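A.B. asks: what's the 3D shape of this:
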Amino acid sequence: MTSANLTREETAARSAAVSVRRIRVELDLSGAPDAERTGFPTTTTLEFDATTAQTWVDFIGEDVQRVVLNGREVPVRYDGARVLLDSLAPANVAQIHATGAYSRSGEGLHRFVDPVDGQTYLYTQYEPADARRVMACFEQPDMKAEYTFVVHAPAGWEVLSNQRAVAVREHDGVQTVDFAPTAPLSSYITAVAAGPYTRVTGSWARDGQRIDLGVLCRASLAPYLEADEILEVTRQGLDFFTDAFAFPYPWGKYDQIFVPEYNLGAMENPGLVTFTEHYLSRGAATDAQRAARANTILHEMAHMWFGDLVTMRWWDDLWLKESFADYMGAHASAAATRFTDAWVTFANRRKAWAYQQDQLPTTHPIVADITDLEAAKLNFDGITYAKGASVLKQLVAFVGEEAFFEGARRYFAAHAFGNTELDDLLVELEAASGRDVRSWSRAWLETSGVSTLWLETDADGTRTLVQTDPRPHRLRVGLYAREADRLVRRDQLELDISTARTPVSLPDADLVLLNDDDLTYAKIRLDDRSLDTVAASLSSLDDALARGLVWSALWNATRDGELSAARFLAIVRAHGPAESHIGLLTGVTANAAFAMAHYLPDGERTAQQAAWLQMTWEALTAAEPGSDAQLVWARSFAAASAVDDARMEDVRALLAGHGPVGLPIDPDLRWQLITALATTGHLTAEGISAELARDDTASGRTAAIRALASRPDAQVRQEAWHAAWEDDALSNEHLDAVISGFRAGGRRDLVRGFDAEYFARIEPAWRSRSIELARRLVLGLFPSAESLDAVDAWLAEHADAPAALRRLVREQRDHLARDLRVRAAQDRLR
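C.D. replies: From the prediction side, this is the model:
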């Protein structure tokens, strides 16, 4: 039986008995343009010491042909995931000749053919454990090695890895590229990319150090690369982190490559950072989108230290890199780039992800108990990223910013190129700050759940700050007053609280904003007077961070069934068109659409959707021509038109170029509008094909798949259903498009009949598909049913199903239960 999953215990035993020194990887990618070739030759030479007679090397591929151990050929003992080695000596050299498989799921070595020019592009993606799909390796983060890559590829291609090329030889149309050895690396952050990528070069120099910079993408996307801005943010980040961490950038060069069909936002491979192409807009982009890209660039750059230079020993301490990088992305954006409002979007969007994840039954401490790789894969979640970053912001408030960075500097100096656990960091933070960081860690890193804060006022006027799940918070309370036509802050108090009830003395205020400046991690509630104030005057509050906190409070109260969805939507309609912060506006419009789809009773949904459609159109036509707000409202209008067809003539007018002045109808917006027509039955397959002929690109083909599957026809939805489960040729992005089409328009009448079949299919799919594709199926096709009975029956009958699969189903059950609970509460909330 193939043993693809790896447990914490067995990998700990392996690293205790095996010390890896050097690994040489030779990949023959010269045949990649031939679509008939499903695999590629891969030869790995591993040099390691051992105190055991037997171990295994990880590899998942088409086959293993030869194993040579210490100079002699030995029988191949391979189960599809592990190559067994025995009769080991104290010092060993193992050479494994195998065939890897090209990927279409974004795991391992992904192969993509650009429909624009027919060119083939390759890139790798490994985290947490897909390096073994490309090379034989010890697939665990604490077995670092010096890696040397040798790659054969078609002549004329860009060929990249973590280090610089030191030799290039050509023969018969094939180039062989030898790369310099790396510093010690974990397998999951090694990387290779190859193809006719377009490159833009630059450099960064500081204190005698010079770093070559590269920005790359597919040739057909080169006009949209915005390389100058990307390089500017990169230089700003290198300046900032060099000062902040007092440790020179350690990886020699800095290439950043934007790749197709990517499963993540980005990945921190040292010297070769990979990004999703979604960060390159083929038309209009808001400043919020560029801010998000800058944040991600800086997030990945922080990983060059947090994660790459110093790496967690096992995935329990994944937070040691992800929480810090998430925090640093916002911090460095605000401190070093033009995106000085990064904390506003963080407070409203990233924290919303954390709050949602932390209220699921599967929530976990930031320092998690990760028993195996399947569990690790699912722990790249809102706790590890956004809650961890939020808690680090509270830590900075607790110890002080200088002590925080001094602790980081000591941490890098003490553990460079090594592996660490939680205690290694706490030692340095305590030494730098003199504070009891261990108690702080127990309260914040080793517990789960989110506190909720609100004010209670007794009959005699005594006020008490109440918190659920008590934790120590350092926070500020903002006191705001209506003055003329503005809502302004008149006072601010700083408090330390740690108990369930804390008496507070507060001056009179129209709006009392708990957690003003967003120092801590907690949901906040608005008292009745404050709620009435923001309902009337929210758009008159000038401070964007304060508005973001108010929007967050309103949304959390709506999600928790304490504020009616109708009132939330009324506040959005009243103040959304005046929201000047584009990051906030983008989030608010998304939340409004979600509230209508999930939290309104069936009898109210149609009227609310009609009102929302009308408002988005009015906001679109009233927005400043060419502004980011105009673009946000256009996208919202297109999304609203997919569930209400009352303004189909306006949709057609936009497609014909007769929309508001200044609105760019770029390819992405066109496809949104096309899909709205298709979803509501106003566009045929022929019309979609005509649009594809206009935009026969990778993005266009994906959008056409989505639009075709969106048509409101029972046969169409049935075909989409079967394609999702059964068509193994679908790439990761095409699978997403089919699933999105199947669910389009919220048409339960078209998809309700597949609910029972879903539960019969998920476990076989989990066992037969890669975890990435199986996860998309389990999440994307989960029934938005009218009851929980079928979910509960499956959980009861499948107690022995894989733990990672059960976790996903339990989380989806909780989302559905929340939907039903909040809908049921609406009458009470009127």
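A.B. asks: going forward, measure contacts between C-alpha atoms and count neighbours the same way
C.D. replies: OK.
A.B. asks: For stretch 396-414, buried residues please.
C.D. replies: Across stretch 396-414, burial judged by 16 or more other Cα atoms under 10 Å covers 396-399, 403-412.
A.B. asks: what's the answer for stretch 375-386, then?
C.D. replies: Buried residues in stretch 375-386, defined by neighbour count with 16+ other Cα under 10 Å: 375, 376, 377, 378, 379, 380, 381, 382, 383, 384, 385, 386.
A.B. asks: what's the answer for stretch 759-776, then?
C.D. replies: Neighbour counts over stretch 759-776 (16+ other Cα under 10 Å) mark 759, 762, 763, 765, 766, 771, 772, 773, 774, 775, 776 as buried.
A.B. asks: Straight-line length of it, end to end?
C.D. replies: 15 Å (Cα to Cα, to the nearest Å).
A.B. asks: now do stretch 432-447
C.D. replies: For stretch 432-447, the first-to-last residue distance is 24 Å (Cα to Cα).
A.B. asks: which ones are touching the closest residue to residue 783 other than its chain neighbours?
C.D. replies: Nearest residue to residue 783 in three dimensions, chain neighbours excluded: residue 755, at 5.7 Å (Cα to Cα, 6 or more residues apart in numbering). Taking Cα atoms under 8 Å, 6 or more residues apart in numbering as the criterion, residue 755 is in contact with 782, 783, 785.
A.B. asks: Next, the structure of the following sequence, for comparison with the previous one:
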Amino acid sequence: MSSANLTRDETAHRSASITLRDVRVELDLTGAPEHARTGFPSTTTLTFEARTETTWLDFIGESVTRVTVNSEEREVHYDGARIAIDGLAAENTVRIEAVAAYSRSGEGMHRFTDPVDGQTYLYTQYEPADSRRVMACFEQPDMKAAFTFEISAPAGWHVLSNQSPAKVVEGIGVQCVEFEPTLPISSYITSVAAGPYKRIDGEWTRDDQHIALGVLCRASLLEYLEADEILEVTRQGLDFFTDVFAYPYPWGKYDQIFVPEYNLGAMENPGLVTFTEAYLTRGTPTDAQRGSRANTILHEMAHMWFGDLVTMKWWDDLWLKESFADYMGSHASAAATRYTDAWVRFAANRKAWAYQQDQLPTTHPIVADITDLEAAKLNFDGITYAKGASVLKQLVAFVGEEQFFEGARRYFAAHAFGNTTLEDLLVQLEDVSGRDVRAWSRAWLETSGMSTLALETDGDGERMLVQSDPRPHRLRVGLYDLVDGRLARREIVELDIADERTPVSFAGADLVLINDDDLTYAKARLDERSLDAVEQALATLEPLPRALVWSSLWNAARDGELSVERYLRIVAAHAPAEQNGGLLAGVHANAAYAIGHYVPQEEHAQQRRAWLDVTWDALASAAPGSDAQQSWARAFAAASAYDDSRREQARAILDGDAPDGLPVDPDLRWALLTGLRATGHATGEDIEAEIERDDTASGRTASIRALWSGPVVESRTVAWHAAWDDHELSNDHLSATIDGVRAGGRRDLIADLDAGYFERILPAWQERSIEIARRLVIGLFPASDALDDVDGWLSAHEDAPASLRRLVIEQRDHLARDLRVRAAQ
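C.D. replies: Purely as a prediction, here's the structure:
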């Protein structure tokens, strides 16, 4: 095993023998604008108690130049990931002088140059274990310390960290900023950002608390920064969490910075939350996009308590922060902001991620068995986030909302600035609720898989609610009547079930919605009468039941129980009437996926053209300037990459003849141009002209995607090799290259490269960072018509790293499902 891949057992031994007190980190970023400089000086001084004579510090960088232990010079023992330390005393001060590397993969200290103004921007991203790419540290969550950062940077830059500056010394062309020490935190949530960012200030005041707020982004994106909206949601969230958690926000300030080429949606660094720039729409954002951003703001804010104040001991209990934050993002959005439809979007879209992940052979319990860091990296998945949040919603129904929050309040009070495991939370919830929370935990947190709930009629005519993989559920069942072409809820029945079969009396209802109000986590099937009813009148339902029906239809289609043809027919009939932007975007994605993966090959062309026509007709008839119009425009642009019958309409929009009221922003222009390119109706000259019009970071990334999308074997082959071999590609440029290789679903252009994929994935995993390797393994997986090649690789590589095998096994399962569902048609 690589020394970079830390294990749970060895880190547990280290934390048992070391008590970390303080860490001082000095970073010299003054040379960042000079791109010939690949690295930067990093000096770390750590103070700790030791109950051992030897240990190691984690560091991945260019070099370690000096090690001192208690002021004594030591020989450097560094293997590229670990710095061996010996001769420790009971009390120790260890100083490491090193050179860290600037990153282009979004891991560690990412360096980005804005093509608009040539300015350099830096930010850090560490979770789960990349702070060691910036500083020497104990890279594990249960070794908390007070961190003091001292950053040297070019004059005129904003320099930020978790705390406010304590001292700023200005020099000629440079500045040195020393920050206040943090409260005890783990290394993975320390953070640094530096560059000529633009800043909007605000403040949140509550009783005797005065918290400075800041929102920052690159100068070239300032016009898209909806700072007032972001600050409003931030204040609403701080009000809400202060009330429900009864623990004041502890981190001093609250900066939120939008950064380029970011691998995640956001990261909860206390006092300096980082967000992807994808949340800054280059045009008019839809209400659904703003709602999604608000949800993420509140998700990260929940982490200030769940994750930052109280932190899991090891990554097994990652759910102790991510499941809670995912739940709280939707809960707080609905309770404290204008985005009251947060649970609607969660039911249809977020849970779809969980359902998909939970049906893979690599699924795992929410409380997972994480043996090492590679496994931890891949467990930031639909189980830990969306399933965990879904299950917490069921827990709230089980114990009661007030009891749930009282348990959380006691948990924070008992473990502030400490580390916890599952038991620490359960004891608080059980004490305050009086319910058997441990039994609930065994059923929901410590098992994998999900139940499927369906109505059946036995031989005696008695109706049964049947569940596979039985678990205890608290349910609401909605009974709806179809009257004058509309579905209206007549009654709601609340019940607890735990057995495989439960007799029920739901006579006479046209639609029986088994998990109405979405209290539990399960796939809920529609019986035939209900399916007929929604096929007639789905659009007349209220938003949440409509979301649940869309979800049920999609789950049945991807399980092969509902024909894809019928699913697409329902989409074509009812999606044009869908006014909830979050639901509509999810339906668009699912319909396109179904056509690309589940429709038999001989029907592809017909279904792709039919879907393109649906998107164009809906776009043409949508209300001018509406969110639905924007959503259909994006769906039309995406569909145009697979069929060229609407190329004249696509070209007309690019030439300025768009449907009335449609905002044609740069991202939509690139999507339309890429569609034309993928079908052979746009040239390299067209791409050059568009990049002159939009010579921005996003524009350059989009131009890469468009360039490689041409329907030519030679072009796709060059792009395929560039993805594997060009180590200068940033994370975003790599993804754009992969997108170009796969554009338009043209397997015929790249099928001859399949064998090369299986030759390259193991070396890529061994040589590249896990983020880059993961993109290659998933993005270039051959979606062939057989499983032989992937089965052969798995059989021949039983000793390959477990995390790599997991990715390949998951891609195999997706392919197997494709083949299975196609055959069922």
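A.B. asks: Looking at the buried residues of stretch 759-776 of the first structure, spot the one nearest residue 680 of the first structure.
C.D. replies: Residue 680 of the first structure has its nearest neighbour among those in residue 776, at 24.9 Å by Cα to Cα.
A.B. asks: The closest one touches residue 736, doesn't it?
C.D. replies: Yes: using Cα atoms under 8 Å, residue 776 of the first structure is in contact with residue 736, at 7.2 Å.
A.B. asks: what about residue 143 of the second structure, which SS state?
C.D. replies: coil (DSSP: H, G, I helix; E, B strand; the rest coil).
A.B. asks: Pretty sure residue 491 of the first structure sits in a strand.
C.D. replies: Yes: assessed with three-state DSSP, residue 491 of the first structure lies in a strand.
A.B. asks: Check the gap between it and residue 511 of the first structure for me.
C.D. replies: Residue 491 of the first structure sits 11 Å away from residue 511 of the first structure, going by Cα to Cα.
A.B. asks: between those two, who's got more neighbours?
C.D. replies: Using other Cα atoms under 10 Å, the more surrounded residue of residue 491 of the first structure and residue 511 is residue 511, with 24 against 14.
A.B. asks: how about the more buried one, what does it touch?
C.D. replies: 478, 479, 480, 481, 529, 530, 531, 533, 534 are the contacts of residue 511 of the first structure under Cα under 8 Å, 6+ apart.
A.B. asks: Nearest residue to it in space, ignoring adjacent ones along the chain?
C.D. replies: Excluding its sequence neighbours, the residue lying closest to residue 511 of the first structure (Cα to Cα, 6+ apart) is residue 530, at 4.3 Å.
A.B. asks: Show me what counts as buried in stretch 735-751 of the second structure.
C.D. replies: Applying 16+ other Cα under 10 Å to stretch 735-751 of the second structure flags 735-744, 746, 749-750 as buried.
A.B. asks: One more: stretch 283-300 of the first structure?
C.D. replies: Neighbour counts over stretch 283-300 of the first structure (16+ other Cα under 10 Å) mark 284-286, 288-300 as buried.
A.B. asks: Pick out the most distant pair among the buried residues of stretch 735-751 of the second structure.
C.D. replies: 735 and 749 (18.6 Å).
A.B. asks: Do a quick rundown of the strands in the stretch 451-600 of the first structure.
C.D. replies: 452-457, 463-467, 473-483, 486-497, 501-504, 511-514, 523-524 (DSSP state E, counting those that start in this stretch).
A.B. asks: looking at those strands, which is buried most?
C.D. replies: strand 511-514 (a mean of 26; mean count of other Cα atoms under 10 Å).
A.B. asks: What's the average distance for that strand when superposed on the second structure?
C.D. replies: Superposed on the second structure, strand 511-514 of the first structure shows a mean distance to its aligned partners of 0.4 Å (mean Cα distance after the TM-score superposition for the first structure).
A.B. asks: Right, I'll call it a day here.
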